[in-house]
Structures are given as C-alpha cells and as structure tokens.
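*Asks:* Sharing a model prediction with you, sequence too.
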Amino acid sequence: MLNFGEERFLRIQSGAVALQARLDAVVGACLAAGAENVFFLGTGGAAILMQPAVQLLQQRSRFPAFLDMPAELILAGAAHLTEKSIVVIPSLSGTTKESVAALARLKEIGATVLTLVGHAETPLGKGGDHVFVNFAEDDTSCESFYLQSLYVALSILKYRGEIEDHDAIVAELSRLPGLLLDVKRAYEPKAEAFARVLAGSDYHIVTGAGNVWPEAFYYGMCILEEMQWIRTRPVHASDFFHGTLELVEKGVSVVLFKGEDALRPLAERVEAFAPNYTDRLTVLDTAEFPLPGLSPRVRALVSPIVLATVLERVSAHLEVLRNHPLTTRRYYKRVAY
C-alpha cells in the first residue's frame, strides 16, 4: 500500500483495543460513585470523533450525555457540569490549548476527567484523573479515538443495564485491527480513483447521516480543508434538503458517505436525488466491505471507523496527486491566533 506501514497500524489499533478493560473499570467505578452525566470535551477534529459515542448514548441510554466545546465552556459554563460529571477529553498531542484550559476549570469543579492522549508527558497526559495513552499519528488516530469513545459509551450502557450483549460486542470489536487492515488492502486499488475525484474540483459537498455524519464533517474540515486546502461544504444528509440542494447542478461534486445504522435512509434520499441534477456524485458505502465475524449490530456501530480507515487510503493518494503533503500548513500551529 502507498506510503503505509501495516505493522504500525496494527500496533496502534491493537493499543486502542487493549485500553478497553481499563476504560470499562474506570467507567464502572465512576457510576458506582454516583456519576450523574458524561461530557465529551474535545477540540477540533478530536471533538468530532467523539460524536458517534455521544449519539449512541443519546439514542440508547437515559444517562445524560453532552458534547461541548472547551472554548465555549470556559466562557459560558454548563449547568450540568458538576463534581458528579464524567468528562472525556481526547487530544492526540496532549497539548491542545483549549482543552488544557478546560482541564484547569474542570479541576476547580471537581469533575472526574478521563484524558485520551497519544503522549503521556504532556499537560493532558499528566493532568487527567485517569489517563489513557495510545500513541498514534494523524493517519491512524481516527480509528483509535472512535474505538476508545465507543468503549466508554458501551460501558455506560453496560453498568446501567441498558445493553444485554456488551461482552459479545466487545469480543467482536477486538477483531477490528486485523479486519481494518484487510479493508485497506482490499480498497487500495480503488483509492486513487476516489482521490482523483477529490483532486478534480476545488469545491465538494460532503454529506452523510447517522454515526457516519461526523466522519463526513471531519474529512471535509480536517483533511480536505486543513490538510489539502480544498473548499468543502459538509452538510448533514437531513439538512441537505433545507438549503444545500440549491447548489447542486451539473459539475458540482457531491460526496456521500453511507453507514449501516438506522439512519441510512437519510443518505439514500440524497443518493436518489443527486444524480438527477449533477453528474458528479461519489458514494462510499461501508456495506460494501466484508467484515467477517462482525454481526450486523456491530457493523452498524463501526461504520465511522471503517470509513476512516478507507479514507486514509484515499488521502495517501490525494497528497501525491496534488503534490501537497498532508503535513503542509500555512497557519495551523504556525502563526499566532
């Protein structure tokens, strides 16, 4: 595979799987101690990657789950954030300034903070009440963060008695590192063609629904915009028909991500509409990828993880086609802002 280390990928994703038991124990202890809610407080891309876990809890649990921006929380506060809150802060670098500032405020409040980081010797690596370290890099962090946050959500459901097959689901999830590598290998021959679609326009409408909508948002903002300087319009598939559809015409690129959860029909609605008005609809559907040993329920849960692993292959080809390394920045962490 182009510019890709298979052993490194397996090591990183296996590292995420290995955190499950301790995440489960910490969540169980928090609930036993009287935790009343959970906040996922990431910044930028890391925050987006927490959305599927929050959505799962909001759909399946009566335990209040919140997704907030640290920068806003510091300025405005949050009525539900108390000493009885569990707070999950993801940061690959462990140094994200908005999240570090939020950590100081959380310590004043007395909330229990779980930090998910790639480096231990950092402010967030040292500052959390419970620190979970799994080294990763930009091209491998999505799957790791998606998986860790999913484990947190599943454990909350387990200890509240809101899920019956937690252990079976976790057992299936342990197969993911190898399965994801197989997905990458299988998609590699098609990745360049998708990359050519993205390289062929300076504007894309990127859409999806359900738990793959965050990946559409993430890929548009954090990869195409930040890492490739390609303008995008990420829009949820349900909102597509409340404004964005008026921009669809011949030559306009629409990129649709389809997952396997209950909200798949919202994506199918876009898929039925767009070809009538543009000749540039591109669909990436997780249902097309074999994941032997995973039940339909678990396939639905991991759809955003599968998309992330496929899109990494697309990005590897895209940076070569455009002669624009994914590490190139003009402003991000380069100038004061």
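*Replies:* Great, that's in hand.

*Asks:* drop to CA atoms for contacts and neighbour counts, all remaining ones
*Replies:* Noted.

*Asks:* Mind listing what's buried along stretch 115-128?
*Replies:* Buried residues in stretch 115-128, counted by 16 or more other C-alpha atoms under 10 Å: 115-120, 123-125, 127-128.

*Asks:* What is the end-to-end distance of that stretch?
*Replies:* 5 Å (C-alpha to C-alpha, to the nearest Å).

*Asks:* How about stretch 83-98?
*Replies:* Using C-alpha to C-alpha, one end of stretch 83-98 lies 20 Å from the other.

*Asks:* Could you list the residues in contact with it?
*Replies:* Applying C-alpha atoms under 8 Å, 6 or more residues apart in numbering, the contact partners of stretch 83-98 are 30, 34-43, 46-47, 70-71, 99, 109-120, 122-125, 135-137, 141, 145.

*Asks:* Turn the buried residues of stretch 115-128 into TSV, columns for secondary structure and distance to residue 223.
*Replies:* Formatted as TSV, these follow (DSSP: H, G, I helix; E, B strand; the rest coil; distance: C-alpha to C-alpha, whole Å):
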residue	secondary structure	distance to residue 223
115	strand	24
116	strand	21
117	strand	20
118	coil	19
119	coil	22
120	coil	26
123	helix	26
124	helix	24
125	helix	25
127	helix	29
128	coil	28
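
*Asks:* that older thread, among the contacts of stretch 83-98, which ones are buried?
*Replies:* For the contacts of stretch 83-98, a burial check counting by 16+ other C-alpha under 10 Å picks out 30, 35-43, 46-47, 70-71, 99, 111-120, 123-125, 135-136, 141, 145.

*Asks:* Among those residues, which ones are in helices?
*Replies:* 30, 46-47, 70-71, 99, 123-125, 141, 145 (DSSP state H).

*Asks:* Next up, a structure to set beside the first:
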Amino acid sequence: AEGAYALVVMTEHEPRKIVAVRRVSPMVVGLGDGETFIASDIPAVLGRTKRFLIVEDGEMVIIDDTGARITTLEGDPVERDVFVVDWDAGQAEKGGYEHFMLKEINEQPAVITETLAGRLNQDGSVWLADVTFDNDYARSLKSVWFTACGTAYHAGLVGAALFRKLLRIPAYVEYAHEMRYNEPLVGSDSLTIAVSQSGETADTLAAARLAQSQGSRLLALTNVVGSTLAREADDILYTRAGPEISVASTKAYIAMLVAEYLVALRIGRVRGDVDKDLAADIARGLNQLPGLVEEALAREDAAIAAAEQIVGASDVYYLGRGLDYAVAMEGSLKLKEVSYLHSEAMPAGELKHGTLALITEGVPVIAVATQRPLFDKTMSAVSEVKARGAHVIAVAYDDDAAIEREADTVLRIPTAPDLIGPIVAAIPLQLVAYHVARLRGNDIDQPRNLAKSVTVE
C-alpha cells in the first residue's frame, strides 16, 4: 500500500467489531471504562481515559467484545504495553474561562515553572534525563538545525538565534516542508532539533527522518509523551505544557522557548561557550520568568484596548529585529489564526523594500521593541510608518520612556534581561489576538479550516 492514512472500518455483517489500520498517519487506542476510543492523538480523548495503546506504522487494531488488540497487517498478534498518561484530565476542561485559549494563556506561568522543574540549577547547570548525548558529542558539534512548522517554526527562530549567540556555532532553522527539498547539509557532526507540539506533524517527521538518514542525531522537542517524534528521536526533551486544546498554540509555544534555553545551556556549558557567570545569569532570568509573565498577564486591560483599536482593520503589520522579529512572526500568526484578519510580520529593516507601499492612514502597525542594542534601528522603521499615517502599537519595557514619542499606544511589559525579554513580549500579543477574535465573534478554539495536529503533508 502507498500513501498516508488512518482508517477505521465497520461492517453491517459484524456490527460489534471495529477494525482500524494506519500507515504514516498517527493513531492511538484509548482504553476507557467499558469503552474504547480510536483517535489521531492522545489529547483528543484525554477527558475519557489516561490509558492508551500506541499503534505503530503498518499495524492493525481490532476492537470487539473481548477488548482491543493489535496485529500486523497479516493478522499476527503484536504485544504492546499500555501507556499511561500523567496529564490531569481537568487540564482539558475550561475551568471557568470562556475559551481554552484564554485559559491556556493564563496557565503559562505554571507551565514555565513545570518546564524548568528539576532541570535547571541556580548555577545554570542543567540536567535533562532524556537528552543522552555525551560531552564529547556536544564538543564535536559543527552545526545545529531546527526544523518545524507554524508556531513551532517561530520557536525555532528563537532557538537558532539563541544557539548562535550563546554557542557561537552555525545554527539554522528551516520549515520542515522546505527542508526536505533543500538538500540540507546535515551529517554526523550536526544536531537536528525537531520541534512539534503534538509530535505528529507529518512534514516535521519527514524532515526529521531525512536528517537521521544523513547521519544527524535527532533531538525531539515535543509536548506529547509517546508521540511518533519522541519514539523515533535519539534524544527527547518534553516541554511539560500539559494538554493544549485550543488550535492556536500559546502555552506550548512558551514552553518550547524555555526548553530551547535549557538545551543551549546543556551544550554551552560543556563546550565552554557559556561560562559560569553567564550560565548563572541566564538561570536567574529563567527563574524570574513565571513572575514576569504573571505580571504581563495582569495587564490584560491594555491588550483589550489595543484589540479595540485594530478590530476593524483589514490589514495589520508586525515589525521587529533580532529576537523581536521571531516574536512578531508569532504574534502575527496568532492574529491570523483566530481573528481571520490579514496580518504580515517582517524584520523592521525590510520595511523599505516593498511593504512600506502598503502603509496608509490608520493602518495598524505593531512594533516589538525589547532588544536594547537594536532599539534605535527599530524606532527608525517605526518613524517611517508613523510618517505615512500608521497607527503604531508598540510592545516595550516599563523603563523605556523613548517609545512614547513614536507610538500611539504602548503595551508595557515588565523589564527583563534582553535574552528572555522576547518570551515576556509574546504575552500581550497573544492577548491582543484573543481579544480581537472575541470582539469579532469568532470560534476562537476551533478556527475555520485549521486542525490542532497537522498529520497530513
């Protein structure tokens, strides 16, 4: 057989039997109390069971009155241990919030704490149980490749920039669906980091397999324990974000970013690129993050006011430089996903190379300005759009007074170290996207035409 599929079949001749088969596309069997479920991934049925059978490629599932069993396509029995998920089913409920997206945005301080728990020491040393490469391997690395799609790609943008800055090593990020056809120069001296919330993204799996086939070691950065990506990787770093129900990712994205800092510290300390003082500074910043994010969340009223300013727009543009550009990309995607407004993000320096022609009176432009060394350059671009009549909304630190001269509205975030500032800056952009969608009356948790886990190419 060819192609990718996950099929569930019934027949009127045996009404109490279900047969399911998978090739490439993922499948799990949920074992409930007197009931059995077939789904593409664990979160789909988490509210009904925590016990699962993972169906491997080219296997068949037979469900009847005796229970569920897995066989080969030829019918030979396959022994498979039951996999128990430790997620709390209560996390898959709204818990008093109007939408899962808002609940998940507000869970981010706790998620950051969980992602760091037991992994990061105050001196910046890191212990990652399932990242098993030795010190010699870390020292031998010549390049690091991030591959991902969508929000995970934007996390990869931050990761690649972070690795270049801290490790002084070539670090690249490629869309998984492009990496497969771009002849990536990965090999035994390369580490490929595949980033996927679900661990089932078809294009990311294909790119990861390509990298492995060329001799690269594969590190899976994923949220779902037992996912295909986790099972196939050489090393695993689970983000521990818990079940994310809303299609638009928020807390899983933040957890991905935090996890990337842990990997960078793990490699950087071994290689000597990150000295003790810098490692301790980064650890201090990461441990401050839950409180900083909590404070950013407390300023939701400002995000609501900004949402009211752009809800009637037909186009919204996002600007940033360096790490701020990666955050702008993610903010733009969030707005597109849930509000259905056209949105575009670009490096601030690219504005004059075409997009400035689209800036007219009243067009909203959201500028992210947390990178202090790049502030003046970012403000130069803001001045350009302001001169064309744009309505400028800026994301900036509490201690940044200069921003008031250029921006019509400022979304203030608590002052943070440059390296972790972009994580905090993501919070108001998530809230703005959510509230624009709410004001427009959209189906926020299930945006049209989109799926949580993209299991097809």
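*Replies:* Received the coordinates, thanks. What you are looking at is a predicted structure, and each value in this text was computed from that prediction instead of being measured.

*Asks:* Once they're superposed, tell me the TM-score.
*Replies:* The TM-score (TM-score structural alignment, normalised by the length of the first structure) is 0.87; 328 aligned residues with a C-alpha RMSD of 2.6 Å.

*Asks:* Can you list the residue ranges for helices in the second structure?
*Replies:* Counting by DSSP H, the helices of the second structure are 100-106, 108-116, 135-140, 150-167, 176-179, 202-213, 228-232, 251-271, 276-297, 300-310, 323-339, 375-387, 421-439.

*Asks:* Tell me the counterpart of residue 377 of the second structure in the first structure.
*Replies:* The alignment partner of residue 377 of the second structure in the first structure, by TM-score structural alignment, is residue 266.

*Asks:* What count of nearby residues applies to that match?
*Replies:* Applying other C-alpha atoms under 10 Å, we find 18 residues neighbouring residue 266 of the first structure.

*Asks:* Likewise for residue 373 of the second structure?
*Replies:* Neighbour number of residue 373 of the second structure under other C-alpha under 10 Å is 10.

*Asks:* distance of it from residue 323 of the second structure?
*Replies:* Distance from residue 373 of the second structure to residue 323 of the second structure, by C-alpha to C-alpha: 12 Å.

*Asks:* Same question for residue 361 of the second structure.
*Replies:* For residue 361 of the second structure, the distance to residue 323 of the second structure - C-alpha to C-alpha - is 28 Å.

*Asks:* who has more neighbours, the two?
*Replies:* Between residue 361 of the second structure and residue 323, residue 323 has the larger neighbour count (other C-alpha under 10 Å), namely 25 against 13.

*Asks:* so what corresponds to the more buried one in the first structure?
*Replies:* In the first structure, residue 323 of the second structure lands on residue 211 (TM-score structural alignment).

*Asks:* contacting residues for its match?
*Replies:* Counting by C-alpha under 8 Å, 6+ apart, residue 211 of the first structure has contacts 51-52, 55, 259, 261, 301, 303-304.

*Asks:* most surrounded residue in those residues?
*Replies:* Within those, residue 304 tops the neighbour count with 29 neighbours, counted by other C-alpha under 10 Å.

*Asks:* pretty sure it is touching residue 259, no?
*Replies:* Yes - Residue 304 of the first structure sits in contact with residue 259 when judged by C-alpha atoms under 8 Å, with a separation of 7.2 Å.

*Asks:* Find the residues that touch each one of those two.
*Replies:* With contacts defined as C-alpha under 8 Å, 6+ apart, the residues shared by residue 304 of the first structure and residue 259 are 211-212.

*Asks:* that older thread, so can I have CSV of the ones in helices among the buried ones among the contacts of stretch 83-98 of the first structure showing distance to residue 92 of the first structure?
*Replies:* Listed next are these as CSV, based on distance: C-alpha to C-alpha, whole Å:
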residue, distance to residue 92 of the first structure
30, 24
46, 8
47, 11
70, 16
71, 17
99, 11
123, 12
124, 10
125, 10
141, 7
145, 9
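
*Asks:* Spatially central residue for the first structure, please.
*Replies:* In the first structure, the C-alpha nearest the mean C-alpha coordinate belongs to residue 49, at 2.5 Å (C-alpha atoms, centre = their mean).

*Asks:* Which position in the second structure pairs with that residue?
*Replies:* So residue 49 of the first structure corresponds to residue 155, using TM-score structural alignment.

*Asks:* One more: residue 332 of the first structure?
*Replies:* Under TM-score structural alignment, residue 332 of the first structure pairs with residue 450 in the second structure.

*Asks:* What is the burial count for its match?
*Replies:* 12.

*Asks:* Next: residue 33 of the first structure.
*Replies:* As a burial measure, residue 33 of the first structure scores 10 neighbours (other C-alpha under 10 Å).

*Asks:* and the aligned residue in the first structure for residue 268 of the second structure, how many residues sit next to it?
*Replies:* Aligned counterpart of residue 268 of the second structure in the first structure: residue 157 (TM-score structural alignment). Neighbourhood size, residue 157 of the first structure [other C-alpha under 10 Å]: 20.
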